[in-house]
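[1] just to be clear, the model below is a prediction. Sequence and coordinates:
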Amino acid sequence: MQTSSSTPAASRQAAYLAGFKNYLGLMAALLAMCVMFAFLSENFLSAATFITLSNDIPPLVVMSVGMTFILIIGGIDLSVGSVMALAASMLSMAMVRWGWPLYAAAPLGVVVAALCGTLTGMVSVHWRIPSFIVSLGVLEIARGLAYQVTNSRTEYIGSAVDVISSPILFGMSPAFLSAIAIVIIAQLVLTRTVLGRYWIGIGTNEEAVRLSGVNPNPSKILAFALMGALAGIAALFQVSRLEAADPNGGVGMELQVIAAVVIGGTSLMGGRGSIVSTFIGVLIISVLEAGLAQVGVSEPMKRIITGAVIVVAVILDTYRRRGQRHAR
């Protein structure tokens, strides 16, 4: 009896230890990259580099938070780049053509993006279609709507939106500070709420969740809806930085998002993930790209190196899962 009662505590302790080791490993990798690029480029370790990075990553950060939720429940959403472009297009149309102020146009973009995520979740859940396939369809729908809304042209908004990306505190913008706040809130939701436990349970064993008397479908749809809403917030950050909405924006963004989440240690098989680890994964991707650019690596070679890092991260995740199974 004593052994069985101590099992849950031992399991929690093992999970905390595994998470701590993951944080240490990611931080060590990030530090090693910074040291390497500091030797290769004399301008890398400068305030200008890190200020630029902090103001470039908010869209990637918030979308990676949403993708972490999706991967934890065992799904995937390939439409996020197109949904971000559609949200940006709706925001620009509201401001440029309808004369709406930013505080009214921004929620419109977020709501439209959230509806796209809800559509993906509902079709995937109710018809039991893999979210991979459904999100491919939504990807095309959202991109087509973005072209329709903007007449396939970049909409220039101007300085009415630049306040969100203008540095205010040690070179950091409201967009970056908001992204950090979203990371903190999302980590608390995942680790301290019933909803977070449901998501982890669904990704680990959805049938067990169902047999325990909990309907997993609303929680799964909510994860996709949140992914959409966060893509809408990412659109606001991107439009603010560019002062324009590009219907071609976000092409390939889904690959960057998935790469950051996987590098952060979230399992592609579901059931395991951390928002803080995802944030470190975003930093690793961003530092890698910035460092390679500063040392003069060509764009094709940058893609090759980034792809190799992703493959290595997936291989390490496979070994990590095997180790956890053997430990049990």
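    It's in.
[2] from now on I want contacts and neighbour counts done on CA atoms only, so please keep to that.
    OK.
[3] how about the helix or strand containing residue 324, which residues are buried there?
    Assigned by DSSP states H and E, residue 324 belongs to helix 299-327. For helix 299-327, a neighbour-count test (16 or more other Cα atoms under 10 Å) marks 302, 305, 306, 309, 310, 313, 314, 317 as buried.
[4] ok, residue 101 touching residue 95?
    Yes: when contacts are counted by Cα atoms under 8 Å, residue 101 is listed as touching residue 95 (6.2 Å).
[5] so which of those two has more stuff around it?
    Between residue 101 and residue 95, residue 95 has the larger neighbour count (other Cα atoms under 10 Å), namely 20 against 14.
[6] roughly how far apart are the more buried one and residue 88?
    Residue 95 is 11 Å from residue 88, where distance means Cα to Cα, to the nearest Å.
[7] could you count how many residues lie near residue 98?
    Residues within reach of residue 98, counting by other Cα under 10 Å, total 10.
[8] tell me the SS of it?
    Three-state assignment for residue 98 (DSSP: H, G, I helix; E, B strand; the rest coil): coil.
[9] got a list of what it touches?
    Residues near residue 98 by Cα atoms under 8 Å, 6 or more residues apart in numbering: none.
[10] surely residue 217 meets residue 125?
    Yes: counting by Cα under 8 Å, residue 217 does reach residue 125; the two are 6.4 Å apart.
[11] residue 265 belongs to a helix, doesn't it?
    No: according to three-state DSSP, residue 265 belongs to no helix; its state is coil.
[12] now stretch 232-251: buried residues?
    232-250.
[13] strands - which of the residues you listed land there?
    Mapping these onto strands (DSSP state E) picks out 244, 245.
[14] tell me which of the buried residues of stretch 232-251 fall in helices.
    Counting by DSSP state H, the part of the buried residues of stretch 232-251 found in helices is 232, 233, 234, 235, 236, 237, 238, 239, 240, 241, 242.
[15] here comes the other one, which I'd like you to weigh against the first:
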Amino acid sequence: MNNSINIKNLKLTALNHAVYIFGVITIIVFSSLSEHFLTSTNWITILRNSTLMLSIGIGLTFALIVGELDLSVGANCRFAASVSALLMVNHGWNPYLCMILMPLLGGFIGLINGLLVTRVKLNAWLVTLSMKLALVGIVVKLTNTVAINMPQEVLNFRNIKIFGLSSFIVFILAVMILMQIILRYSTFGRKLVAVGSNYAAAEKLGINVKNYKLAAFIISGFFAGLGGMLISVNLGSITRELGDGYEFTAVSAVVLGGVSLAGGEGSVFPKAFAGVLILTVIENGLTMMGADIYLFQIAKALIIFVMMYIDSIKNKM
């Protein structure tokens, strides 16, 4: 009996650490293929390229933990960034005010999603997918698919260095740690996990499941908008391709990190962060090798299948 329990525990431990083993193997492979892969310059590039997806991934982690999924995060990122950029460039609004407006707009879209799911009782997948389509249409109408260049006040943030890193990299890493502390140690975070683990039991404990799911959608939207702010600083412009497929890349990343699609399990750090970083490393390594861009899409699909399979095995154990 004890032996079977020990074997089960060993299997569960191996499954829980599979992502880290995969990450180490990935780094070793790309390091052997390119002498430039392990350079400090390349890893700063990897961190910079991961900031947007990390922001979106933080929000998605909260949605997944309560057992829901937000498919509008990519379009929400583009919507928040585009509206704020238009206000800056075409209407002369204060750039710093518009930067703050981006995550607030994202949170507002998350609020609408959450109300439709928790109060109107519509399916989250259909609600957020419909919201995605609506936001894309609104942005196309507002921008006429023309790229919007950020004013100099926004670009100046790229020149600020903290510990040798761009300020927006340090900022999102600090926010990541803060959100993990909230998720892991606050009453709010523990109740979110309880809702995702078993919402019926959570209701019996007096937890308002609807309000906590609503809060998770607002957080998801807020961090999508925050991602728009980060990409504005990083790229210096809002293009018509911004946000396309980001929701699927972010889901791939957080699921790769071990955040469960079934709800009730996951963390911002290290799980979501590890998933985002590994996915960015794979994209960086394939680019360095000159691989076809579509190969990365195939890799993402395979990762989703494998991690969903591992997740289903863990849930059955």
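    Received the coordinates, thanks. No experiment lies behind these values; they were computed from the predicted model shown.
[16] any idea what the TM-score comes out to?
    The TM-score (TM-score structural alignment, normalised by the length of structure 2) is 0.91; 307 aligned residues with a Cα RMSD of 1.9 Å.
[17] quick one: list the elements packing against the helix holding residue 324 of structure 1.
    Using 3 or more Cα pairs under 8 Å, 6 or more residues apart in numbering; DSSP states H and E as the contact test, the elements touching helix 299-327 of structure 1 are helix 253-263, helix 275-294.
[18] what about residue 127 of structure 1, distance to residue 203 of structure 1?
    Residue 127 of structure 1 is 18 Å from residue 203 of structure 1, by Cα to Cα.
[19] so the two - more neighbours on which side?
    Counted by other Cα under 10 Å, residue 127 of structure 1 and residue 203 do not tie: residue 203 has more neighbours, with 25 against 8.
[20] the more buried one sits in which helix or strand?
    Residue-wise, residue 203 of structure 1 maps onto helix 194-211 under DSSP H and E.
[21] which residues in structure 2 does that helix align to?
    Aligned by TM-score structural alignment, helix 194-211 of structure 1 corresponds to residues 187-204 of structure 2.
[22] in the matching stretch, what counts as buried?
    For stretch 187-204 of structure 2, a neighbour-count test (16+ other Cα under 10 Å) marks 189, 191, 192, 193, 194, 195, 196, 197, 199, 202 as buried.
[23] please name the residues that touch the nearest residue to the last one once chain neighbours are set aside.
    Which is residue 202 of structure 2. Once flanking residues are discounted, residue 202 of structure 2 sits nearest to residue 195: 5.5 Å by Cα to Cα, 6 or more residues apart in numbering. Residues counted as contacts of residue 195 of structure 2 (Cα under 8 Å, 6+ apart) are 66, 67, 201, 202, 207, 209, 212, 213, 264.
[24] measure the fifth one to residue 213 of structure 2 for me?
    Right, the one you point to is residue 207 of structure 2. 11 Å.
[25] cool, the last one as well?
    Residue 264 of structure 2 sits 12 Å away from residue 213 of structure 2, going by Cα to Cα.
[26] so what sits against both of the two?
    Counting by Cα under 8 Å, 6+ apart, the shared contacts of residue 264 of structure 2 and residue 213 are 66, 192, 195.
[27] closest one of the residues you listed to residue 34 of structure 2?
    Nearest to residue 34 of structure 2 out of those is residue 66 (Cα to Cα; 41.1 Å).
[28] the closest one matches what in structure 1?
    By TM-score structural alignment, residue 66 of structure 2 lines up with residue 73.
[29] what's the local residue count around its match?
    30.
[30] skipping its backbone neighbours, what lies nearest it in space?
    Nearest to residue 73 of structure 1 is residue 203, by Cα to Cα, 6+ apart, at 3.9 Å.
[31] any idea what residue 231 of structure 1 aligns with in structure 2?
    Aligned partner of residue 231 of structure 1 by TM-score structural alignment: residue 224.
[32] in space, what's closest to residue 26 of structure 2 - neighbours in sequence excluded?
    Residue 26 of structure 2's closest residue in space is residue 282 (Cα to Cα, 6+ apart), at 7.3 Å.
[33] how much space between the counterpart of the one you found in structure 1 and residue 138 of structure 1?
    Using TM-score structural alignment, the partner of residue 282 of structure 2 in structure 1 is residue 288. Using Cα to Cα, residue 288 of structure 1 is found at 30 Å from residue 138 of structure 1.
[34] related to what we said a few turns ago, ok, the match of residue 231 of structure 1 touching residue 56?
    Yes: assessed by Cα under 8 Å, residue 224 of structure 2 is found in contact with residue 56 at 4.9 Å.
[35] ok, those two, which is more surrounded?
    Higher neighbour count among residue 224 of structure 2 and residue 56: residue 224, with 42 against 31, using other Cα under 10 Å.
[36] which ones are touching the more buried one?
    Contacts of residue 224 of structure 2 by Cα under 8 Å, 6+ apart are 55, 56, 59, 73, 74, 76, 77, 103, 106.
[37] what separation do you get for the second one and residue 232 of structure 2?
    Noted for residue 56 of structure 2: a distance of 14 Å to residue 232 of structure 2, by Cα to Cα.
[38] again, but for the third one
    Computed as Cα to Cα, the residue 59 of structure 2 to residue 232 of structure 2 distance reads 18 Å.
[39] what of residue 22 of structure 2?
    Per Cα to Cα, residue 22 of structure 2 is found 32 Å from residue 232 of structure 2.
[40] what lines up with residue 51 of structure 2 in structure 1?
    In structure 1, residue 51 of structure 2 lands on residue 58 (TM-score structural alignment).
[41] what's the separation between its match and residue 131 of structure 1?
    25 Å.
[42] between those two, tell me which one has more neighbours.
    Set residue 58 of structure 1 next to residue 131 and count neighbours by other Cα under 10 Å: residue 58 wins out with 26 against 22.
[43] any idea which element the spatially most central residue of structure 2 lies in?
    Among the residues of structure 2, the one closest to the centroid is residue 57, at 1.4 Å (Cα atoms, centre = their mean). Using DSSP H and E, residue 57 of structure 2 falls within helix 40-65.
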